[in-house]
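Visitor: need a structure here:
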Amino acid sequence: MAKDKKPRRPRAETPKGFRDYFGAEVAERNLMLRQIAEVYHLYGFDPLETAAVETVEALGKYLPDVDRPNAGVFAWEEDGDWLALRYDLTAPLARVAAQFRNDLPAPYRRYAMGPVWRNEKPGPGRFRQFYQCDADTVGTASVAADAEICAMLADTLEHVGIPRGDYLVRINNRKVLNGVLDVVFGFTGSGDDADPSAVYDRETRKDDILRTVDKFDKVGRQGVLDLLMGGRMDPSGDFTKGCGLNEDQAGVVLSFLEARQQDNAATLKVLRDLVGHTKRGSEGVDELEQISELLVAQGYFSDRIVIDPSVVRGLGYYTGPVFEAELTFEITDDKGRKQQFGSVAGGGRYDDLVKRFTGQAVPATGVSIGVDRLLAALRAKGRMDGASVGPVVVTVMDRTRMAEYQAMVGELRAAGIRAEVYLGNPKNFGNQLKYADKRNSPVAVIQGEDEAARGVVQIKDLVLGAKIAENASLEEWKSQPAQREVARDDLVAEIRRMLEQGA
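Guide: This is a model prediction of the structure:
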């Protein structure tokens, strides 16, 4: 008779593509969220929290490089409806703007912060759950709203600790690219001269061309040229089919990607020459010129915000200006190679997203900051060390006096000082100090029977003690004692003084 198998124990491991965040990481992220919210609030945006779950229908077909939304989201069927975890914070905003359109002010300015989920293949630094911080203006077609988003993005980066010179906000316009495609396929887009077959050819190949030009930073000039034409063989031997443009057509697209000049005025002139008399292209260049003028009027020049035609943005819902924040400083990868950090935020105008719900045109524009990427950048620059100061630990020398130890931490907490009583097995005092070290505690409080009888406590400066143990001589041990005795009544005042001095 076969023996019954014991139930298998669950594996203690994080699901693939996800990760856990511990004390210092959570504290640093919360600090950054507060700093970003301060700037968003300063610009007049109101907070909004939406549900983590939306209907797949509401999310729409806007995930990168997939035809079906449920191919890129975590989705399930419930009572005949398909639901999914949100993959960004913009699609929920579109639903809110439509659902509450009679109650919200117009324009509606909101910011939102929280996790999003994408059912994509994970890789190094690429997770299936990550945080975003969005700010959007819904209900105005004015390019002043786009200019404001770009200015706010620059201010936000500086407020969280990225100095001027270490970042660049780059702006482009989807209408300009559409104008370039009009030139490529041979019509102005003004109406009568538009060959229907050319329009169909351009629109059916547009997404392929968009995806190709969006790879400019990754595969370079020749790589994009190959992908625009017949195709490209990558170093691994994999072949990617091209867009099928001829050499002249591909050359026009490449000229657009390389149109950035020394200043915005010169870039705009090159773009005007490229789009010629195409209606959409000319409109896009006009909008970029207005944005540039509005930013200059506010003191944002090309050292902070530039027009850069190589910015495309992958999502298909962008209809006008698009922008991206790039960190320009170098970091060293795992193999010791130097490389620029790259993009940490992006966004643009999406005038058709709310229209899906209402049937009426509702213009909108916004930006999303990748919090995890931005935190990684600050750590790479040494502006965050991944460490946090732990609580003051009151050790336990006598279990029968637990009430007195709790009274100590009560006084410290009432004074705004983070503190805790050691609640493990107090038998081995050395383990209590090891615990305090593991908690990164700055100070340990010690009171045994003798100290209690004399009305004093011992205060151990753990930070100074670690430094002395690492570097100091015997004389320095004596001149800078890491542990001192103070009156019990002076406990709070003494610990506050030590913390203010950096203990």
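Visitor: all contacts plus neighbour counts: C-alpha atoms, from now on.
Guide: Fine.
Visitor: Show me which residues of stretch 79-86 are buried.
Guide: Within stretch 79-86, the residues scored as buried using 16 or more other Cα atoms under 10 Å are L83, A84, L85, R86.
Visitor: run this one through as well so I can compare:
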Amino acid sequence: MAKDKKPKRVAPRLPRGFVDREAGDLRAQEAMLATIRRVYESYGFEPVETPVFEFTDALGKFLPDSDRPNEGVFSLQDDDEQWMSLRYDLTAPLARFVAENYEALPKPYRSYRAGYVFRNEKPGPGRFRQFMQFDADIVGAPNVSADAEMAMMMADTMEALGIPRGQYVIRVNNRKVLDGVLEAIGLGGEENAGRRLTVLRAIDKLDKFGVEGVRLLLGEGRKDESGDFTPGAGLSREQIADLLSVLQFTELEFRGVGSNTAAYTLQNSKFMTVSTFAAGVEELVTITSFVESAGYDSKRIYIDPSVVRGLEYYTGPVFEAELLFDVVNEKGQKVQFGSVGGGGRYDGLVSRFMSQPVPATGFSIGVSRLMTALKNLGRLETEERAGPVVVTVMDKTRMADYQAMATRLRSALNADPSAPPVPVEVFQGNPKQFGKQLQYADRRNSPCVVIQGEDEKAAGKVQVKDLALGKELSAEITDNAEWREARAGQELVDEAQMVDAVKAILARQAGTRAR
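Guide: Okay, the predicted model is just below:
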């Protein structure tokens, strides 16, 4: 008779493009989100939450159109054979929510959302398939004062997070400006959609390659240092010169050097005869006036005609939050950190669901990337928290007594709801080896442990051991017998004094950390 095969073990493995995150990172993220949330709420925004799944057709026209819409997004069919997808961003689900609840919502509708989004794309260094965004949007506001307010709020957010002026800038452009130039040089219409995309991608490389590099990408193409060749957009010299006439002064006024003159300079462009271009320029002039009147100079909010946003639904002003300090990349080169968020006006997205135009503007922060930036600046709250007070188990038949002790401590140590919680737990592992319990408490960064064996119980006493003080005193003792006798950091107190003894230890350790 054949022996039964042992069930095959499942290998513990993480899918590519996804990461596990532990307590320190999660707490640091929550502190960062709380700061952003305070800024958003100070501007009148309220929270809303949408599910991670939406019907695929609700996510927007920018998704691929195929029999199985699984390129770029993660999709599945429900029981009704309707395609659903994990959300690609937080903006398209908001558009669906607003359209579905339009009559009940105040207009304009200000909302913010933080949540994970999913991209079914090839992962790489710093490129994940699941990541968090934190968005704020105003739906139902047609005036560009709403766009100006978005830019100001992003500047305030950067500074609230501890990023000083001079190390960030909010760059602002208008898609109508770029669309007007492209229309003027013969790249309008659906038949040129592919070439327009290549041109916009080339313009987006201005920071990285400079004017000459972009000139090559707009023309025949560019070969990099490794010899790899990137095909260009194939524009003529005249077309390239026309585009650079709009973009090149960005190099001269780079990153807010001097006053915000870009919008006024564009008013002298020959493309002002193109209505789309002229409308975009006038909106930039208005935004410049609004932000300057509110005290936001060009070192905080900077009009930059080279800003390009990738999604098709942007219809007007677009924004980038860019960090200007240097970091070392994977090749050991010093580079600027770059963008941590972006957004813009998307007047057509909500209208997809309705029979009326619904203007909207918004901004999205890349949470993971911003956290990396704050770590580089030393602005992220990553200090290790004290672990739980551990009630040890000397006799497993007395578990009810230990739970009662823990409940008493938990109630007394957490009486102030405004103070950070003090965790208390009963050791739930194998209690046979007491040393293992102390080792567990040490690994949990526990401030102290409570010990009550048979003798202590009979005498109405408990042992309270300060683990930090114990380590300090033990380091001064070299003799084992002396160490056992000293019981470093440990004191015997009446059961009625247990709470006060633990509080004294916590206060002592808090004072040591403060120093």
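Visitor: TM between them?
Guide: Here the TM-score for the pair of chains, by TM-score structural alignment, normalised by the length of structure 1, is 0.87; 487 aligned residues with a Cα RMSD of 3.0 Å.
Visitor: circling back: out of the buried residues of stretch 79-86 of structure 1, which are inside strands?
Guide: L83, A84, L85 (DSSP state E).
Visitor: what residues are up against the closest residue to the last one other than its chain neighbours?
Guide: Distances taken as Cα to Cα, 6 or more residues apart in numbering put V53 closest to L85 of structure 1, at 4.6 Å, once the chain neighbours are dropped. Taking Cα atoms under 8 Å, 6 or more residues apart in numbering as the definition of contact, the neighbours of V53 of structure 1 are L83, A84, L85, R86.
Visitor: My read is that the second one contacts E54, right?
Guide: Pointing back at A84 of structure 1 there. Yes - the pair A84 of structure 1 and E54 qualifies as a contact (Cα atoms under 8 Å) at a distance of 5.6 Å.
Visitor: The stretch 201-350 of structure 1: helices as residue ranges?
Guide: Ranges of helices in the stretch 201-350 of structure 1, per DSSP state H, counting those that start in this stretch, are 216-228, 247-257, 264-275, 279-297.
Visitor: Show me what the second one is packed up against.
Guide: Judged by 3 or more Cα pairs under 8 Å, 6 or more residues apart in numbering; DSSP states H and E, helix 247-257 of structure 1 is in contact with helix 174-184, helix 216-228, helix 264-275.
Visitor: Counting neighbours, what do you get for the counterpart of R488 of structure 1 in structure 2?
Guide: By TM-score structural alignment, R488 of structure 1 lines up with E495 in structure 2. By other Cα atoms under 10 Å, 17 other residues sit near E495 of structure 2.
Visitor: so who does E495 of structure 2 touch?
Guide: Neighbouring residues of E495 of structure 2 by Cα under 8 Å, 6+ apart: G460, K461, V462.
Visitor: Give the next helix or strand downstream of the helix or strand where V98 of structure 2 lies.
Guide: Using DSSP states H and E, V98 of structure 2 sits in helix 91-100. The helix or strand immediately downstream of helix 91-100 of structure 2 is strand 109-118, counting by DSSP H and E.
Visitor: ok, back up a step: tell me, of the contacts of V53 of structure 1, which are also contacts in structure 2.
Guide: Contacts conserved in structure 2 for those, counting by both residues aligned by TM-score structural alignment, their matches' Cα atoms under 8 Å: L83, A84, L85, R86.
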